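J.: Output the structure for:
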Amino acid sequence: MTEPAFLDAIRKSYDTVAEAYVELVVPPAGMDPLSRAMLAAFAELVRTADLGPVADLGCGPGRITAHLTALGLSAFGIDLSPKMVALARQAHPDLRFAVGSTTALDLSDGELGGILAWYSTHHTPPEHLPTVFAEFHRTLAPGGHLLLGSHIGNYEIRRPTEGYGGHPVSFESHLLPADRIAELLSAAGFHVTARLVQENEDRPGREGIAVVARKPRD
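T.: Below is the predicted model of the structure:
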């Protein structure tokens, strides 16, 4: 199957900024309390259901993958950027990381008890999100849980020329309304169970959403 063209820009951009990303992005311990609480709630839901491991999709350097492990989950990471995966393996040699795309996951049907997609889908053009969310649904076991975090907006497209550390990037950010993200998840077969919209006091206009969704058992 031919890879969607937008993935190459994301891959090359995150390969370029990977080391600066590690330096500049706060680890889970430095996240805001609400984000940490959402991760903890997700971990409890997955532990209670006990349906399989968790895939951290768009895992970057693996910090949140390791955090999920510390919360009692069996977690592994997948990222589009080979450089990010190399840094994750270096920092967390006891965990499993692989290069892969959310548009075509190399995972079996119903293999996962949970999926974390933490701010890793907003670079995906909206017309490709149904494919991504269908892959989430396919690989989750019935009764499994998804936690998705994303920047939101009013259908804006942002095209930054510089990323972390001032390095050049060529990806786009697609900022959808919170309701539209929930609609797309529902259309993919998920039951949305919770939504948390957060204002960004430091960067007005850069609100975020955390969505908890479940794959129905029937």
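J.: switch to C-alpha atoms for all contacts and neighbour counts from now on
T.: Fine.
J.: Just give me how far the longest strand along the chain sits from the chain centre.
T.: Taking DSSP state E as the criterion, the chain has its longest strand at strand 140-151. Distance, stretch centre to chain centre, for strand 140-151: 10 Å (Cα atoms, centre = their mean, to the nearest Å).
J.: Tell me which other helices or strands that strand touches.
T.: Applying 3 or more Cα pairs under 8 Å, 6 or more residues apart in numbering; DSSP states H and E, one finds that strand 140-151 contacts helix 33-49, strand 112-118, strand 208-214.
J.: Nearest to residue 193, out of these?
T.: strand 208-214 (5.3 Å; Cα to Cα).
J.: which outside residues touch the closest one?
T.: With contacts defined as Cα atoms under 8 Å, 6 or more residues apart in numbering, strand 208-214 is touched by 35, 38, 42, 143-152, 178, 182, 185, 190-200.
J.: are any of those buried, and which?
T.: By neighbour count, with 16 or more other Cα atoms under 10 Å, the contacts of strand 208-214 hold 35, 38, 42, 143-152, 178, 182, 185, 190-192, 195 as buried.
J.: In contact with the residue nearest to the spatial centre of the chain, which residues?
T.: The residue lying closest to the centre of the chain (Cα atoms, centre = their mean) is residue 117, at 2.0 Å. Residue 117 makes contact with 56-58, 146-149, according to Cα under 8 Å, 6+ apart.
J.: I'd like the structure of this one too, to check against the first:
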Amino acid sequence: MTGHHDETGAAYDGVVELYAAMFANRLEEHPFARAVIGTFAELVRGTGSGNLRVADVGCGPGHLTAMLGELGLDASGFDLSPGMVDHARRAHPELRFDEARMEALPVGDGALGGVLAHYSMIHTPPGELPALLAEQVRVLAPGGLLLVSFFGTDGPEPVRFDHKVTPAYSWPVDRFAALLAGAGLVTVARLVHDPATERGFLDAHLLARRPEGAGQSQDSAR
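T.: Next up is the predicted model:
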């Protein structure tokens, strides 16, 4: 169960500076992604709970964590790559970054108003994705939001492909939305648009909410 985590972390450790240089201003070329992250931040701020604490899971060099901070949220970042975490800390010393797997976040039950997963779940094998999503639900407060972005495919099944860093998966959007529902989340918005890269997959964004009054059946002490 740990093999792909080790491989993914090592692969990203090997491309830290190149990756950071490529993606530091990447959202300037991606208006849809920029808009959906802005909407996510606005909705977290408007929940009425006052919980502005959010996590950028799979944060990489921390550029989106910083964006969330600029949008008025109390943002921190988590990544399984020590090299990425080190870079993020140096690039954004005002923010908190920690090494962690998305399946085991060092965050208390119901502590977060939101979780951002921007193309960071794509390396998780399909059979392990339900457990990963359950962890996001655990750390979300009732009413909290998860924004997950991924590569979408028109086919009926997830597709494994050779990502430039390490193998990844694209997903049928309805299948991914069903996984969110299975984890106890309610999808409130979806945005699917033509690709901005040569891979040919769709770019997909799903915004989901943990229902108010949701139980803590999957919770565990951290």
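J.: lining up the contacts of residue 117 of structure 1 with structure 2, which overlap?
T.: Counting by both residues aligned by TM-score structural alignment, their matches' Cα atoms under 8 Å, structure 2 reproduces these contacts from the contacts of residue 117 of structure 1: 56-58, 146-149.
J.: Nearest to residue 71 of structure 1 among these?
T.: Distances from residue 71 of structure 1 to these, taken by Cα to Cα, are shortest for residue 56, at 13.6 Å.
J.: Look at that closest one and give its secondary structure.
T.: Under the three-state scheme (DSSP: H, G, I helix; E, B strand; the rest coil), residue 56 of structure 1 adopts strand.
J.: In structure 1, what residue corresponds to residue 37 of structure 2?
T.: Alignment note (TM-score structural alignment): residue 37 of structure 2 maps to residue 39 of structure 1.
J.: Let me see the contact set for that match.
T.: 68, 147.
J.: what does residue 96 of structure 2 give?
T.: Listed by Cα under 8 Å, 6+ apart, the contact set of residue 96 of structure 2 reads 75-77, 89.
J.: Among these, which ones are in helices?
T.: residue 89 (DSSP state H).
J.: Name the member of the contacts of residue 96 of structure 2 with the most neighbours.
T.: Ranked by neighbour count (other Cα atoms under 10 Å), the contacts of residue 96 of structure 2 have residue 77 at the top, with 28 neighbours.
J.: if I look at it, how far off is residue 185 of structure 2?
T.: Residue 77 of structure 2 sits 22 Å away from residue 185 of structure 2, going by Cα to Cα, to the nearest Å.
J.: same deal with residue 200 of structure 2?
T.: For residue 200 of structure 2, the distance to residue 185 of structure 2 - Cα to Cα - is 29 Å.
J.: try residue 142 of structure 2
T.: Residue 142 of structure 2 is 10 Å from residue 185 of structure 2, by Cα to Cα.
J.: quick one: common contacting residues for the two?
T.: 210-211.
J.: quick one: buried residues of stretch 84-95 of structure 1?
T.: Quick answer for stretch 84-95 of structure 1 (16+ other Cα under 10 Å): 84-89, 92, 95.
J.: so where do the strands sit in structure 2?
T.: According to DSSP E, the strands that structure 2 contains are 53-57, 74-79, 96-99, 112-118, 140-152, 159-161, 168-170, 186-193, 202-209.
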